[in-house]
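A.B. asks: can't give you the sequence, but here's the structure:
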C-alpha cells in the first residue's frame, strides 16, 4: 500500500482523508444509486430497429436477378452505386414521404403519475388529417370520451364536443376522428401535433444508414425508437417508398422515351409518305422505267472509251520518246532500250538487228581500231538501220495519232449522250436519297419503341430487401448496469472531488509536505491534537501527545548535543499557533528527565503561561528589567514539576523590545545558565515583532512553531528567510495540533509504530498505535 511521504498530498494521504469522512461518502453513494434507480424507473427505453438491403452495383457484384435482359437492351443507362443509394436513403424527400404516409407528425400520449407515455397501435380512436397546414407550431390537444357517441377535444383555443366520424376544422388543418374497437384504457389521451418539416428532421437524425464495408453492396439501416412496433413500421415504409421511388423513376424515363418516339414516328411517317409520292409523280411524268440501269450503261461506255484513248496516248508517248533517243547523236553507238520497244513486228526486227550490230562492233573494237575496214563497214550498216528505224517510227506515230483522234470523237459522242440524260435524273437521286434517310429513321424509331415498351414492363427496383425491419429484443438504452455504476461512481466522485480540491486549494498547512515544500528548515517533531487540556506532559501520562513531547525531548538533545547549558527560544509566525503550549509542555517533559529547567514567559505583549498555570504575574521580567525586582524574587516554582521553575513576564510594559536590550537582561541569562540545565524561552511571534530576534542572541537553539490548519503556507517564507540568513540559532520547526489520521495515530510520517503502554486511568484495553520518528539533522 502506498504510504504518505513528506512530498505533499499522496494517494495514501488522500485515502486517509476520505476514510475520515466515510459517512459522507456512504451518504452520497446511497444518493447516487437512488438517483440512478429513479432514472431507470422512469426513463423511456430506446430500441434499435435494423434492416438490410442489397443494391445493384456492377463494381461490387451486387447484380439483381433478371437484370441481364435489360442490360442487353441497353436502352436506359441508369448506373448506380452503393454510395449514391445511401445518400438517397438519407434524403429528406424520402423521409418526408414516410412521415406523410404514416402521419408521424401526430403522436399520442397517456398521462401517468410521473410522466407521459407514448401510445401506438391499440388506440381507442383513429385520427386522420384530411388537410394539414405545414407552417404550424407544436400544439397539444386532449381527447376524452363523452358518453358513447361523442368525444371532447380540448386545445389551446378552448374545447369542443363532436360526434365520432365528424370532420373538424382546426387551426392546424382539417381532421377526421373515428372510434375504434379498442376501449379507452385511460380517461383521456394527449394528441401532440408538429409540423411535417420538424418531424422529418427529427426522424432523419434517428436514422442510421451505413455500408458494412467497401467489399459488399449491401446497406444496413438502423432506427432509434421508443416503440419497437412503430420503428419497424417506419423503417419498412421507408424501404417500400425507396423501392417504389426507384421503379417510378425508371418508369418515368421509359414513359418519356416512348412518348417522344411516338411523336417522332408521326412526323417521320408523314415525311416518308410525301417523299414516296414525289418519286411516283416524277417517274410518271418522265416515262422512266429504270433510270439507274440506263445511266449505268452510259457510264460504262464512257469508261471504255476513255480507257482506249489512254492506251493510245501511252503508245504515242513511247514512240516519241524512242524517236528522240535514236535521233540523239550521243546515242548512235548505244543499243536501243528494250523497255521502249513498240509492239510492231517490223520495228521489233529492225531494233534487234541494230542492237546485234552494236554488240558485234564493240567486240571488234576490243581487238581493232575504229579505222578498221570491218568497223567502218559496220558503222555504215548501223547508220542505214538507224534511218530505217526513224522512218518506221514516223509511220507508226502517224497511225497512233489517227487512232487517238478517232477515240476522242467516240468519247465526245458518249459524253454528249450522258449530257442528254434529263437533268431531272439528279432530282430523282436527291428524292431517292431523302426516301432512304426517312425510311431508315422510321425503322430505327419503331425498333426503339418496342425496346422501350419491353423495358418498362420488366423494370425492377435498384435494390431488394434482404432483412425486413426488426427490433432488438432488449433496449439499447438506458444501460441498467452502467447507469447504476455511474450513480455509484458519481456518489464517490462528488465528495472525493470536494475533499481533494479542499486539500489542494487550501492556503493553510494541511500536512508535513506543505512545510517541507515551502521552507528548507528541518521539521524536528510533530505534536498531535490535544483535546484533554493545556498541560499534557505529567509524570504518569502515556498519551500519544505526551509521547510525542518525549520524542521532541530526544530530538532536541541531538540538536544541543555539544552544549552543556542549553537555552531554547520558541517562536511562531503569529499568535494562536501553540508556541505557549509547546513551551510549557517541553519544559515539563525536560524536567521529568531529571534536568533543572526554567520556563521564561518572554512574550511581554500577550503573556499567557502564568494565567494558564494559575500563577501570580504582578512581578516578573518587566519589573526586573526596570530594577524593581531582584533575581531571587524573579524565579518561582512552576507547579508543573519540582525540577521546573518559572519566570513570568510581569506587567505588560510600553516598550518590550527596549527592555530586552538592556544589560540586566544579559545578566539574567548569564545567571540562569549557571543555575539551570535548560532555559525555555517563550517569545513573541517573530512574524509580528522583533522580540524573538533580540532574544535569539541568548539562545542556543530555536524552535519555530507552525499549527496544522492555522498557519498560512505563505508565512513559512518567514522561517525560510530566518534560516537562510541565520538570524536564529539552530532553527527547527515543530508542527503543532496535527489532526488524527484514520488508521495512523498522530503525526505525519510516523508509520504505524509499535505497541505502547496504557494509561492506568485512560481507556484500558485499547491498543495505541504510535509512530517512529526519524531524527532530522539539527544545526
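C.D. replies: The structure has been received and is ready for your questions. As the structure is a computational prediction, the values presented were derived from the model and not from experiment.

A.B. asks: going forward, measure contacts between C-alpha atoms and count neighbours the same way
C.D. replies: OK.

A.B. asks: contacting residues for residue 381?
C.D. replies: When the contact criterion is Cα atoms under 8 Å, 6 or more residues apart in numbering, residue 381 has no partners at all.

A.B. asks: and residue 76, which of the three is it?
C.D. replies: coil (DSSP: H, G, I helix; E, B strand; the rest coil).

A.B. asks: What of the one 4 residues further on?
C.D. replies: When states are read from three-state DSSP, the local structure at residue 80 comes out as coil.

A.B. asks: distance of the residue nearest to it when sequence neighbours are not counted from residue 246?
C.D. replies: Among residues not flanking residue 80 along the chain, residue 57 sits closest, at 6.4 Å (Cα to Cα, 6 or more residues apart in numbering). From residue 57 across to residue 246, the span is 14 Å (Cα to Cα, to the nearest Å).

A.B. asks: of the two, who's got more company?
C.D. replies: Neighbours per residue, other Cα atoms under 10 Å: of residue 57 and residue 246, the larger number sits with residue 57, 21 against 18.

A.B. asks: Now do the more buried one against residue 462, distance only.
C.D. replies: Computed as Cα to Cα, the residue 57 to residue 462 distance reads 9 Å.

A.B. asks: Now do the shared contacts for these two.
C.D. replies: Common contacts of residue 57 and residue 462, defined by Cα under 8 Å, 6+ apart, comprise residue 80.

A.B. asks: Can you tell me how far residue 545 is from residue 554?
C.D. replies: 14 Å.

A.B. asks: Tell me which of these two has more neighbours.
C.D. replies: For residue 545 versus residue 554, neighbours defined as other Cα under 10 Å are more numerous around residue 545 (23 against 14).

A.B. asks: Which helix or strand contains the more buried one?
C.D. replies: If you go by DSSP states H and E, residue 545 is part of helix 544-559.

A.B. asks: List of residues touching the very next helix or strand once past that helix?
C.D. replies: The helix or strand immediately downstream of helix 544-559 is strand 566-572, counting by DSSP H and E. Contact with strand 566-572 is made by 560, 579, 583, 673, 677-687, 692, 695-696, 698-706, as judged by Cα under 8 Å, 6+ apart.

A.B. asks: Skipping its backbone neighbours, what lies nearest residue 731 in space?
C.D. replies: With sequence-adjacent residues excluded and distances taken as Cα to Cα, 6+ apart, residue 731 is closest to residue 702, at 4.6 Å.

A.B. asks: this is the comparison structure:
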C-alpha cells in the first residue's frame, strides 16, 4: 500500500472534506436550494425601501457660543442667548415637536398632489402580496376617528359591492353594506369614504393613528439625523420609506419647518428684548420729562441758570457713581443668570460672553478646559462604557472643574456686592457734601443730577432699541440648506441579489456543518476516510459502491469487481510466504459485512492464477459459503472433527473451478468451540498445507466468537472485512489494540462499500 504516514502528509483537507460530506450530497443540495428559494420567497413579500436625504449647515456659533463682541449684555441678562451645539440640533430634529409640525404641514398642503396623509395608507393585492398605492387613489378616507386602538396598524379590507362596500378586519367580515360619502360608525372607528373612480378588486387600508402614534411607530425608526463630518457643522437628515417621493417630501417638510421655527425663535428673542426696552423707555421717558420739567421750573422760579463750579463737580461725580451703580446692578443680574446655568448643568457656551463682560478671564479658561473635557468624554463614550478607567478619570476632572467654576462665580458675586457697598458709601459721602451747600443750590444739584442720569439711560435705551429693530428686520435662520432632499430612486434595502447569494451560501455552509455534525455523531463508518482516520492498518482493497456484492468471478471475469479482487491478489502475493503454503483467514467484526462472499471471490480469483486452493468453512455457527458454490452441506469439517469421517478425502469436495476445492462446515454441533480448539483441526490444516498453495478460511465474526481470534493467531494473512454503514467506528479504532493484545500478525483490511 505504500507509506501510510506519507499519505497522511500529502492529504488535501479539501478533498478529505469532500469525501466526508459526499454521502450527504443530496441533503446538502436540498438544504442549499431550499435556502435560496425561501430567501426568494421572503424577499418577494418585502417592499423596497428608499432613502432621501438633505444637508443643512449650522452657521458658525448658531444658537450659542458667540463671542463677546456679538453678544449684548442686556440679552445675556435676560437669558436670551442660546446654548445649543450641533449635538443638540441633532436631538431637536428628532423630537416629536418638530416632526409633529412636519406631519401636519404635509397633511394640510393646498395641492392634493403634494399632500401626504401619514394617518392612512392604501394598498392593493397584486400577485399574492399587498402593494401600496401612492397615487391615483380610487378612494379617499377622511374624518378618521379611531375608537379601538387595536385596529391601528392592521389591514382593513374594503370590498366593493352593489350600491356601496363592506369592511373586513382580519377574519371578521361585516354583513352591513356602507355607502360612499356617508359617515360610517363602527366599534373600531368612525370615518367617511369618498370614491373617485370605480374599482372591482378589494382595496386595503391601514390606519396609523394620531400624530404621536405615527411618530413613535413610523417616523422615529425611519428618521436618521447625523453629523456629516466631525470637522464641519453639517447635518444630514435622512428618511427611509417604501416611497422615494414620500421620503423626499417628508425630509423637505422637516427641514423647512425646522428652519422656520429657528427664525420664529430668533424673532421671539428680539421681540422680548424690544418689549423690555419699550417698557424701560416708557418709564425712563416719563422720569426724564418729569426731571426736565422740575429742573426748568426750579430755574425759572429761583432765577438760577447754572450751578457753581463746586456744585457742577459734585453733580458730575455723583452722576458717574449712579452710572457705575447701574452697571453694577446689571452685573448682579448677569451673575444670577450664571448661577442658574451652572445649577441646571446647562451648556456653558452662553456664559462665556457674560464672563468676558465681567472681565473674569480665569473662569473663562476653566470653562474652556471643561469643554475640552466634555468633548473628550463624548469621544470615550462612543467606544467604552461608563466603567472604563479613562472615562471615569475624565468624569472626575469635569466634576472638579465645575466646582471651580461655581467657586469662581461665588467669588465674582462677592466682589460685585463689595463694590456695590463701596459705591453706596462714596455716594453717601458726596451727598453729605451737598448738605453743606446753600439750600437752593443743593436742590438744583439734585434736580440736575436726576435729569442727567435719566437722559443718559434714555439715550442708551434708544440706541439698544434701534439695534434690535434692525436685527428683527434682518432676522435670518441660523441654518442654511446646502442640499434639499434627494433620492436616486434605487432601493437601499433589501439588497436582493446579495441577500440571495448570502443566504444560499449560508444554507450550503449550514448543510455542510450539519453533515459534519451528523457524521461526527453517527457511530458507524461512513467512508474510507473514516477508516484511515481511525486506524493505520493497511487497506488491501476497496470494493466499489454497488447494491450488493456478488460472486461473479466465473461468470464475469472482466468485471470491475473481478479487477479489484485481482488487485487484492497481487497485494497478497507480495506478503505471502514464498515456497510455502499460506493460510488466508477472512473475518469481520459483525455479521452482514460481506466476509463470506469476499472469501468466495478471493479464493476463486486465486485459483484462476493456477494456485491450487481450498476454502474451509470454519463458521460452524452460521455456515454459508457452500451456497456460493452450489454444494450441499451434508458433510464437512465438523463431521471430521467428531470422527464421523476418518478420512480427509471424505470431506474435501470439488467445485466447478479446476484448482479450487472446498470443505464445508458440516452438520451443526453443540460444542463448535471445542472442535476448533482441538488438535485434530491443527493436524488437518497441517496436512492440507502440504497439498494446497493457499488455504482460505471463512470464520465467524470475532466479536461474537472468541475462537476466531485463536484461528487468526495461526493464519499467515488475516483479512478483516469492514463494511461502510455497518462497521462501528469504535471497533475500527480499537482494532490495533486487539491485534497487539492477541499477538496477531499480518492483518489487513478489505473495505466493502456495498449499499
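C.D. replies: Right, received. Where do you want to start? From a predicted model like this one, the values you see are computed outputs, not experimental measurements.

A.B. asks: where does the TM-score land?
C.D. replies: Here the TM-score for the pair of chains, by TM-score structural alignment, normalised by the length of the second structure, is 0.69; 611 aligned residues with a Cα RMSD of 4.4 Å.

A.B. asks: quick one on the thing from earlier: please list only the buried members of the contacts of strand 566-572 of the first structure.
C.D. replies: Neighbour-count burial (16 or more other Cα atoms under 10 Å) applied to the contacts of strand 566-572 of the first structure gives 560, 579, 583, 673, 677-687, 692, 695-696, 698-706.

A.B. asks: rewinding a little: what residue of the second structure takes the place of the residue nearest to residue 731 of the first structure?
C.D. replies: Using TM-score structural alignment, the partner of residue 702 of the first structure in the second structure is residue 718.

A.B. asks: what's the mean deviation for the helix or strand containing its match versus the first structure?
C.D. replies: Element membership for residue 718 of the second structure (DSSP H and E) is strand 717-723. Superposing on the first structure places strand 717-723 of the second structure at an average distance of 1.3 Å from its equivalents, by mean Cα distance after the TM-score superposition for the first structure.

A.B. asks: could you pull out the strands for the stretch 201-350 of the first structure?
C.D. replies: Applying DSSP state E, counting those that start in this stretch to the stretch 201-350 of the first structure gives strands spanning 207-210, 218-225.

A.B. asks: chain center to the longest one: distance?
C.D. replies: Looking back up the chat, that one is strand 218-225 of the first structure. 21 Å (Cα atoms, centre = their mean, to the nearest Å).

A.B. asks: Need the contact partners of stretch 394-401 of the first structure.
C.D. replies: For stretch 394-401 of the first structure, the external contacting residues (Cα under 8 Å, 6+ apart) are 312, 315-316, 319-320.

A.B. asks: same deal with stretch 430-445 of the second structure?
C.D. replies: Applying Cα under 8 Å, 6+ apart, the contact partners of stretch 430-445 of the second structure are 295, 298-299, 302, 307, 311-312, 314-315, 318.

A.B. asks: Residue 383 of the first structure: how many residues sit nearby?
C.D. replies: Close neighbours of residue 383 of the first structure, defined as other Cα under 10 Å, add up to 14.

A.B. asks: so it, which of the three states?
C.D. replies: Going by three-state DSSP, the secondary structure assigned to residue 383 of the first structure is helix.

A.B. asks: List the contacts of it.
C.D. replies: Taking Cα under 8 Å, 6+ apart as the definition, residue 383 of the first structure has no contacts.

A.B. asks: how much space is there between it and residue 359 of the first structure?
C.D. replies: Distance check for residue 383 of the first structure against residue 359 of the first structure: by Cα to Cα, it reads 15 Å.

A.B. asks: Residue 119 of the first structure now?
C.D. replies: To residue 359 of the first structure, residue 119 of the first structure is 128 Å away according to Cα to Cα.

A.B. asks: could you check the angle helix 560-575 makes with the strand holding residue 718 of the second structure?
C.D. replies: Per axes from the mean of the first three to the mean of the last three Cα atoms, to 10 degrees, the angle that strand 717-723 of the second structure makes with helix 560-575 is 150 degrees.

A.B. asks: between strand 717-723 of the second structure and strand 582-588, how big is the angle?
C.D. replies: Calculated by the same axes, to 10 degrees, strand 717-723 of the second structure forms an angle of 20 degrees with strand 582-588.

A.B. asks: If you count contacts, what does strand 717-723 of the second structure end up packed against?
C.D. replies: Under the contact definition 3 or more Cα pairs under 8 Å, 6 or more residues apart in numbering; DSSP states H and E, strand 717-723 of the second structure sits against strand 582-588, strand 747-752.

A.B. asks: Pick the most deeply packed of those.
C.D. replies: The highest average neighbour count among these, using mean count of other Cα atoms under 10 Å, belongs to strand 582-588 at a mean of 25.

A.B. asks: Buried among the contacts of stretch 394-401 of the first structure? Make that a PyMOL selection.
C.D. replies: A single PyMOL command is used to select the members of the contacts of stretch 394-401 of the first structure judged buried by 16+ other Cα under 10 Å:
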select buried, resi 312+315+316+319
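
A.B. asks: Let's see which of the contacts of stretch 394-401 of the first structure end up in helices.
C.D. replies: Per DSSP state H, helices hold the following members of the contacts of stretch 394-401 of the first structure: 312, 315-316, 319-320.
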